[in-house]
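Novice: Sequence first, then the predicted structure, then my questions.
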Amino acid sequence: MAALLDNVKGALFDLDGVLVDTAKYHYLAWKQLAEELGFAFTEADNERLKGVSRTRSLEIVLEVGGVSLSEAEKHRLAEEKNERYLQYIRNMDESELLPGAKAYLLQLKEQGVRIALGSASKNAVFILEKVGILELFDSIVDGTKVSKAKPDPEVFTLGCHELGLTPQDCVVFEDAEAGVQAAIAAGMYVVGIGSEAILGAANRVVRGLDELVA
């Protein structure tokens, strides 16, 4: 990775599954919502929500249960789910950073690499504050700034623009297949975080950021 970074000026990170693991809290909140609607929502079902916006996540959950609702009811349920999720993440602290996350961000900063977040989460700033790494980011592109969900490249192209760089200057770190596709569509080098079986389209796949810390 050191050789790669010789030519990299910007690094864009997805949030969940790369820097922190909030997927467990999303899952619990969606599971509770599904139970209220009268059907089961499993961890296998939850895999379909990786890297997907809140609105699309709700649609997938409803598809799993075979439930049809009005737009007003969908909006109410999405807000209800988010409030449950917020109750969980209010208790987060630096101990919930994934292994190597902070050390790798600091390493990049020392090398003069500019850092952006590229996440669908609308709670990204709050989470970064809770785990103590918000100040390490030069740009935050989250669900409050973009309208198109991954695999659309909008989140990464905007992040690149906010860093004042070209796609060729940047590397993306992603744990979801849709995120890898978005990075490729944006014309950026992409490092998959997780399973090569799922993220094989990435330029490189590692288990976690701890593997990249010098």
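Specialist: On my side now, so go ahead.
Novice: For the rest of this, base every contact and every neighbour count on C-alpha atoms.
Specialist: Fine.
Novice: can you give me the helices for the protein?
Specialist: When secondary structure is read from DSSP state H, the chain shows helices at 2-5, 23-37, 43-46, 54-65, 71-89, 101-110, 124-130, 154-163, 177-185, 196-199.
Novice: Those into CSV, with extra columns for distance to residue 139?
Specialist: Listed next are the helices of the chain as CSV, based on distance: least, C-alpha to C-alpha, whole Å:
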stretch, distance to residue 139
helix 2-5, 19
helix 23-37, 23
helix 43-46, 29
helix 54-65, 22
helix 71-89, 22
helix 101-110, 13
helix 124-130, 11
helix 154-163, 6
helix 177-185, 17
helix 196-199, 25
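Novice: Of all those helices, which one is nearest residue 144?
Specialist: Proximity to residue 144, assessed across the helices of the chain by C-alpha to C-alpha, is greatest for helix 124-130 (9.3 Å).
Novice: quick one: buried residues of that closest one?
Specialist: For helix 124-130, burial by neighbour count (16 or more other C-alpha atoms under 10 Å) applies to 124, 127-128, 130.
Novice: which of those lies closest to residue 150?
Specialist: residue 124 (15.8 Å).
Novice: contacting residues around the residue nearest to that closest one when sequence neighbours are not counted?
Specialist: Counting by C-alpha to C-alpha, 6 or more residues apart in numbering, residue 142 is the residue found nearest to residue 124 once chain neighbours are left out, at 6.5 Å. Taking C-alpha atoms under 8 Å, 6 or more residues apart in numbering, we find residue 142 in contact with 117-122, 124, 155.
Novice: Output those in CSV, with distance to residue 84 appended to each entry.
Specialist: Output for those, formatted as CSV (distance: C-alpha to C-alpha, whole Å):
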residue, distance to residue 84
117, 24
118, 23
119, 20
120, 18
121, 15
122, 14
124, 16
155, 25
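Novice: take the one below as the second:
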Amino acid sequence: MIKAVLFDLDGVLVSTDEYHYRSWKKLSADEGFDFFDHEFNHKFRGVARMECIEIITKTSGKHYTPEQKQELANRKNRYFVESLANVTTEVLLPGAVAALNELRSRGIKTAVASNSRNAVTIIKQVNIAHLLDAVVDGHQIENSKPDPEVFLLAAKKVNVPPPLCLVVEDAIAGIESARRAGMKALGIGTRDRLPNADIVVPDLSAISVDNLLKI
């Protein structure tokens, strides 16, 4: 029986894709990367920021030192953080708040487990902090997904053994992270993109809490 549900944040509970896209687009304009568009942006889903920097600089063909790459990452994050002032509850995805409310009413622990270092800010902006028992973000971990660290730490924080935790994820790396943590995984998206998830649904409104807890 599932005793805790550990949610990735972006793409599961909220969608800040457009905010990330605009931030990467602004950085690309700064650097003269004319190849960056929405299709290229899909490569960054579930990928840590420095890995994204490696992808975009390699594609550009330009040489950047490690220090310059770090500056690019910092600048992109600054653009994104500045944009978060405009985030409202409109970015909440279908079924997210209803699922959190019902899980808590049943005594199921809830947590956000995200690679993002901006998770706490976003959670406050969309007013769901009171619906979570724990938050683990990029400030608290050394290894990003697909390493299982973020989910194992979240399970520890809610005091539930990994086999009794369900992960809700929208990225391949996140599903792999859940597997390595010894947890079941509900994928948000499509089966062809998330073949290793136990069940895949388009969003949280497409599955009842009863069925979610039976996974």
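Specialist: Everything's here; your move. Please read all numbers here as calculations on a predicted model, not as lab measurements.
Novice: one step back: need the buried residues of helix 124-130 of the first structure in CSV (columns: distance to residue 70 of the first structure).
Specialist: Shown next, in CSV, are those (distance: C-alpha to C-alpha, whole Å):
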residue, distance to residue 70 of the first structure
124, 28
127, 31
128, 34
130, 35
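Novice: distance of residue 120 of the first structure from residue 100 of the first structure?
Specialist: Applying C-alpha to C-alpha, to the nearest Å, the value for residue 120 of the first structure to residue 100 of the first structure is 22 Å.
Novice: Any idea how many residues pack against the counterpart of residue 177 of the second structure in the first structure?
Specialist: Residue 177 of the second structure maps onto residue 182 in the first structure, with residues paired by TM-score structural alignment. By other C-alpha atoms under 10 Å, 24 other residues sit near residue 182 of the first structure.
Novice: Repeat that for the one 4 residues further on.
Specialist: A count of nearby residues for residue 186 of the first structure, using other C-alpha under 10 Å, gives 22.
Novice: Same check on residue 190 of the second structure?
Specialist: Look at residue 190 of the second structure: counted by other C-alpha under 10 Å, it has 15 neighbours.
Novice: Can you give me the distance of the equivalent of it over in the first structure to residue 170 of the first structure?
Specialist: The criterion is TM-score structural alignment: under it, residue 190 of the second structure has residue 195 as its aligned partner in the first structure. Counting by C-alpha to C-alpha, the gap from residue 195 of the first structure to residue 170 of the first structure is 22 Å.
Novice: do residue 159 of the first structure as well
Specialist: Here the distance between residue 159 of the first structure and residue 170 of the first structure works out to 10 Å (C-alpha to C-alpha).
Novice: overlap in contacts of the two?
Specialist: Overlap between the neighbourhoods of residue 159 of the first structure and residue 170 consists of residue 12, taking contacts as C-alpha under 8 Å, 6+ apart.
Novice: Quick one: map residue 155 of the second structure onto the first structure.
Specialist: Using TM-score structural alignment to pair residues, one finds that residue 155 of the second structure aligns to residue 160 in the first structure.
Novice: what does residue 10 of the second structure give?
Specialist: Residue 10 of the second structure maps onto residue 16 in the first structure, with residues paired by TM-score structural alignment.
Novice: can you pull the contacts of its match?
Specialist: Residue 16 of the first structure sits in contact with 22-23, where contact means C-alpha under 8 Å, 6+ apart.
Novice: Which residue is the nearest non-sequential neighbour of the aligned residue in the first structure for residue 97 of the second structure?
Specialist: In the first structure, the residue paired with residue 97 of the second structure is residue 102, using TM-score structural alignment. Counting by C-alpha to C-alpha, 6+ apart, residue 102 of the first structure lies nearest to residue 133, which is 7.1 Å off, once chain neighbours are set aside.
Novice: roughly how far apart are the aligned partner of the one you found in the second structure and residue 91 of the second structure?
Specialist: Matched to the second structure by TM-score structural alignment, residue 133 of the first structure sits across from residue 128. With distances taken as C-alpha to C-alpha, residue 128 of the second structure is found 12 Å from residue 91 of the second structure.
Novice: same deal with residue 183 of the second structure?
Specialist: Distance of residue 183 of the second structure to residue 91 of the second structure, given as C-alpha to C-alpha: 27 Å.
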